[in-house]
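Undergrad: Return a 3D structure for these sequence lines:
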Amino acid sequence: MPPSPHRPPELTGRAFRGSAVVRAGLLTPAQLRSSAWRQLYPDVYACTTLDVDHAARAQAVARLLLPDAVVIGRSAAVLWGVVLAGAAEPVSCSVSPSCRADALDRVVLTRRRLTAGEVTRRGSTQVTTPLRTALDLCRGRPLDDAVVDLDRFLAHGLVDLASVRSAARGLTGRDCRHVRSVAALADGLAGSPQETRLRLLLARAGLPAPVAQFIVRDGARFVARVDFAWPEHRLALEYDGAWHGGTAQFRADRARLNAVASAGWRTVFATAVDLRRPAGLLDLLRRHMAARTSA
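TA: Purely as a prediction, here's the structure:
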């Protein structure tokens, strides 16, 4: 018969070292195996009332599993409030080159010496600073994916793009060119990952660079904010993810776009299909620009 759940108040809603709480007499080994707890990592347990999201896992790794570890990369972004990693994704952390930790399931270990200026704390957890985190987001992923991550991080205002680009220029090493390329392509203005991907697609197609998050006005009157705009052509481009709300959201979006049309603007919509097969979208944008130029 399985042991009955027993939750001491000191452990309720928390993660902890199993061996430590047994030594302290808070739980017996049998009680630790009850349904009150779930094992996250070797000798690391959490109360089943705790929401074990990626932040909780990162904190468990850096505070309990590897107490000297520093949370880095996308995991660090999560601790800074930018959800770039899901609960099931491995936690990324850095340890000293002399650390003898073995490979761990659902943990990506990097052995790197971080300077004191690159590390801070979020509560009791060591984490890379926003600038160091931003630079790490430029590493290790394909170019567009890294630009998406950096754009999302920059949008939270934790660090500015000029600082990231300046720091990227000072880097050396095998991946410094990739980091600089990512920083050069980011703008921190996208309202969604797909908007970043759409912006990169437009640039590679050779279209004139649009203005992101442009405010359409009718004289001095505010009309709407659009994802992208070419003001000289009075042309707006919207990613179609905005239509995925309920009826009230649909009506609000329709009214907004009617107002944009009344102000003399045309609006083109892009969808996920256009990101995969962009030829039709690009041709439509070019025709709109040509028509306005010749008018």
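Undergrad: Please make it C-alpha for all contacts and neighbour counts, starting now.
TA: Noted.
Undergrad: which residues of the chain fall in strands?
TA: Per DSSP state E, the chain carries strands over the ranges 15-17, 37-41, 44-47, 70-71, 91-95, 107-111, 119-122, 125-128, 211-218, 221-230, 235-239, 266-270.
Undergrad: how about the helices of the stretch 151-295 of the chain, start to end?
TA: In the stretch 151-295 of the chain, the helices defined using DSSP state H, counting those that start in this stretch lie at 161-169, 176-185, 193-204, 247-262, 272-276, 279-294.
Undergrad: One more, so I can put them side by side:
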Amino acid sequence: MITGRSAAAVRGAAICWPEDPVHVAVPLGMRVDRRTGLLVRRSDLTRDEFAPWKAGLLASPLRMCLDLLVGRPLPDAVADLDQVLRRRLVDRQALTAMLRNRSDNGIVVARQAEALAIGCSDSVPESQMRVHLVLAGLEPVPQHWIEVGGERIALVDLAFPERKLAVEYDGAWRNNEMWALNHDRTRLNQVQAAGWRVVFVTAQLLRTPAEMTNQIRSALAGRPATRIMEP
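TA: As a prediction, the model looks like this:
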């Protein structure tokens, strides 16, 4: 049964790349030979957890989300679920109820991930940034509009409006490039002229969450924040 990130991609959530392994679930006791390109999870499967698809089976939305969340790092699980919720691929109340009644290994973290998901993030990295900051005790506002004179001039990934600080993912993985400040210098100049500071988080910086958080704390405190560029 195709499940997890792979099932989400089939259903329209762009959360993985073509070269990523295919996430499958097989019944307990079933033997599956090791092979490149498959990520296998053994678990009890019930008839309501899958439907026919192509030459195999595709996980139901609820089962897909269970396998997205269980046994994965919290920021990654939240980021993927954000995109599933953004596209309304699963009923949120049904998902909450299902997780409440499960006792799988890792279910506590899965419930925490569901509670942190908001379903409005523009990209997977944006969600990962937000979760790292929330776990560090910061409370950024996601998908914040910066306005000047009542006119919207920029939609930023994360913001601390009271400090006029925006945090933007500086990469290509976005669902909406129209408002990307790293690509639009005119808009960036407008944002800065309005008194806002912008911290750009690269893929390199996102891989070191503690350093990313320190830079954003420094920016919130009014100290210079360094932009780390890709090698």
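Undergrad: List the TM-score for the superposed pair.
TA: Here the superposed chains carry a TM-score of 0.75, computed using TM-score structural alignment, normalised by the length of the second structure; 213 aligned residues with a CA RMSD of 3.1 Å.
Undergrad: just to revisit the earlier point, want to try TSV for the helices of the stretch 151-295 of the first structure, with mean neighbour count and distance to residue 217 of the first structure as columns?
TA: As requested, these are exported to TSV (neighbours: other CA atoms under 10 Å; distance: least, CA to CA, whole Å):
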stretch	mean neighbour count	distance to residue 217 of the first structure
helix 161-169	17	27
helix 176-185	20	28
helix 193-204	18	22
helix 247-262	15	8
helix 272-276	13	28
helix 279-294	13	18
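Undergrad: quick one: which of those is nearest residue 102 of the first structure?
TA: Smallest distance to residue 102 of the first structure across the helices of the stretch 151-295 of the first structure (CA to CA): 28.1 Å, for helix 176-185.
Undergrad: ok so, going back, and the helices of the stretch 151-295 of the first structure as TSV, adding distance to residue 96 of the first structure?
TA: Listed next are the helices of the stretch 151-295 of the first structure as TSV, based on distance: least, CA to CA, whole Å:
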stretch	distance to residue 96 of the first structure
helix 161-169	23
helix 176-185	21
helix 193-204	33
helix 247-262	50
helix 272-276	42
helix 279-294	49
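Undergrad: What's the match for residue 138 of the first structure in the second structure?
TA: Following TM-score structural alignment, the counterpart assigned to residue 138 of the first structure within the second structure is residue 69.
Undergrad: measure its match to residue 19 of the second structure for me?
TA: According to CA to CA, to the nearest Å, residue 69 of the second structure and residue 19 of the second structure sit 21 Å apart.
Undergrad: Quick check on the two: which one has the bigger neighbour count.
TA: residue 69 (28 against 7; other CA atoms under 10 Å).
Undergrad: Okay, the residue mapped onto residue 35 of the second structure from the first structure and residue 137 of the first structure: tell me how far apart.
TA: Under the alignment defined by TM-score structural alignment, residue 35 of the second structure is paired with residue 105 of the first structure. Using CA to CA, residue 105 of the first structure is found at 22 Å from residue 137 of the first structure.
Undergrad: Residue 159 of the first structure now?
TA: Spatial separation of residue 159 of the first structure from residue 137 of the first structure under the definition CA to CA is 13 Å.
Undergrad: All set, thanks.
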